[in-house]
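*Asks:* here are the coordinates; sequence isn't available:
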């Protein structure tokens, strides 16, 4: 084999290895990517079914129900336009309260119930994630145009 052919072979092998490594990195990145969706987007079918994402909004007052096992909690989350039921098994954050902001991470079931693996509560009275604030503002604007 001529030196020129050996060089092409080595370059081809290096490019194949680089493409394989790039594919593995992109696959790992895609598996760990978590998007934020609002209850309105979930109701409109824009949220992925069976894939992890975050949903945020306000916890509906009077919707928090604790199961007899002491671990399972059911509540509703809203962006003031739509409501999505959430089920979470575990300890809730201390700042989690009705009529306050919360973000849940988990998967949407075929029955429309969001099964959360993690629940986050906002830190103080004035803070709201920019995505949640924008979503609530959009929901208000949409509700006004529909009336």
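*Replies:* That came through, no problem. Predicted, not measured: the structure shown is a model, and the values here were computed from it.

*Asks:* Every contact and neighbour count from this point should use C-alpha atoms.
*Replies:* Noted.

*Asks:* how distant is stretch 81-94 from the center of its chain?
*Replies:* In terms of Cα atoms, centre = their mean, to the nearest Å, the centre of stretch 81-94 is set 13 Å apart from its chain centre.

*Asks:* Take this one as well and set it beside the first:
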């Protein structure tokens, strides 16, 4: 094999290895992405099908029911509501009337099956996406912000 052919083979081999590595990295990133969706977007059919995503909003007061380790509660953006089922230990900061982000997917019954529940970390914090969704819902309903 001539030195010129050897160099060409090394360059092509290196490009193949680089391409395979880039494809594997993109595949890993794609599987870890979770889109943020509100109850209004779920009701309008904009939620991803058969894939995990994040549902955000406020936990409706009086909606939390526990059956052993399984908790059922309602998440609302003040315009629409969706029932969430989560099996596991809820975070210490999880309370009714406060912001929550749940990661999971839509179940066969149309409710949200959460694999992970995240609660806000202080009294005034709300994820920017959830704050925007609540503000939009208030605008649509003609409610006045405090």
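*Replies:* Done, it's in. The model shown is predicted, which means the values in this text are computed figures rather than measured ones.

*Asks:* who's in contact with stretch 14-34 of the second structure?
*Replies:* With contacts defined as Cα atoms under 8 Å, 6 or more residues apart in numbering, stretch 14-34 of the second structure is touched by 52, 53, 54, 103.

*Asks:* Over to stretch 103-112 of the first structure?
*Replies:* 48-57, 84-85, 114-121.

*Asks:* just the strands in the second structure please.
*Replies:* Taking DSSP state E, the strands of the second structure run over residues 35-37, 53-59, 65-67, 70-76, 81-87, 99-106, 112-119.

*Asks:* Most tightly packed of these?
*Replies:* strand 53-59 (a mean of 25; mean count of other Cα atoms under 10 Å).

*Asks:* what's it packed up against?
*Replies:* In terms of contacts (3 or more Cα pairs under 8 Å, 6 or more residues apart in numbering; DSSP states H and E), strand 53-59 of the second structure is packed against strand 35-37, helix 39-43, strand 70-76, strand 99-106, helix 128-141.

*Asks:* Redo these as a markdown table? Include distance to residue 29 of the second structure.
*Replies:* Formatted as a markdown table, these follow (distance: least, Cα to Cα, whole Å):
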| stretch | distance to residue 29 of the second structure |
| --- | --- |
| strand 35-37 | 13 |
| helix 39-43 | 24 |
| strand 70-76 | 28 |
| strand 99-106 | 17 |
| helix 128-141 | 21 |
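
*Asks:* quick one on the thing from earlier: distance to residue 136 of the second structure added to the strands of the second structure, as TSV?
*Replies:* Shown next, in TSV, are those (distance: least, Cα to Cα, whole Å):
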stretch	distance to residue 136 of the second structure
strand 35-37	13
strand 53-59	12
strand 65-67	28
strand 70-76	13
strand 81-87	15
strand 99-106	16
strand 112-119	21
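
*Asks:* and residue 125 of the second structure, which of those strands is closest to it?
*Replies:* In terms of Cα to Cα, the element of those nearest to residue 125 of the second structure is strand 99-106, at 8.1 Å.

*Asks:* what span of the first structure lines up against the closest one?
*Replies:* Counting by TM-score structural alignment, strand 99-106 of the second structure pairs with residues 101-108 of the first structure.
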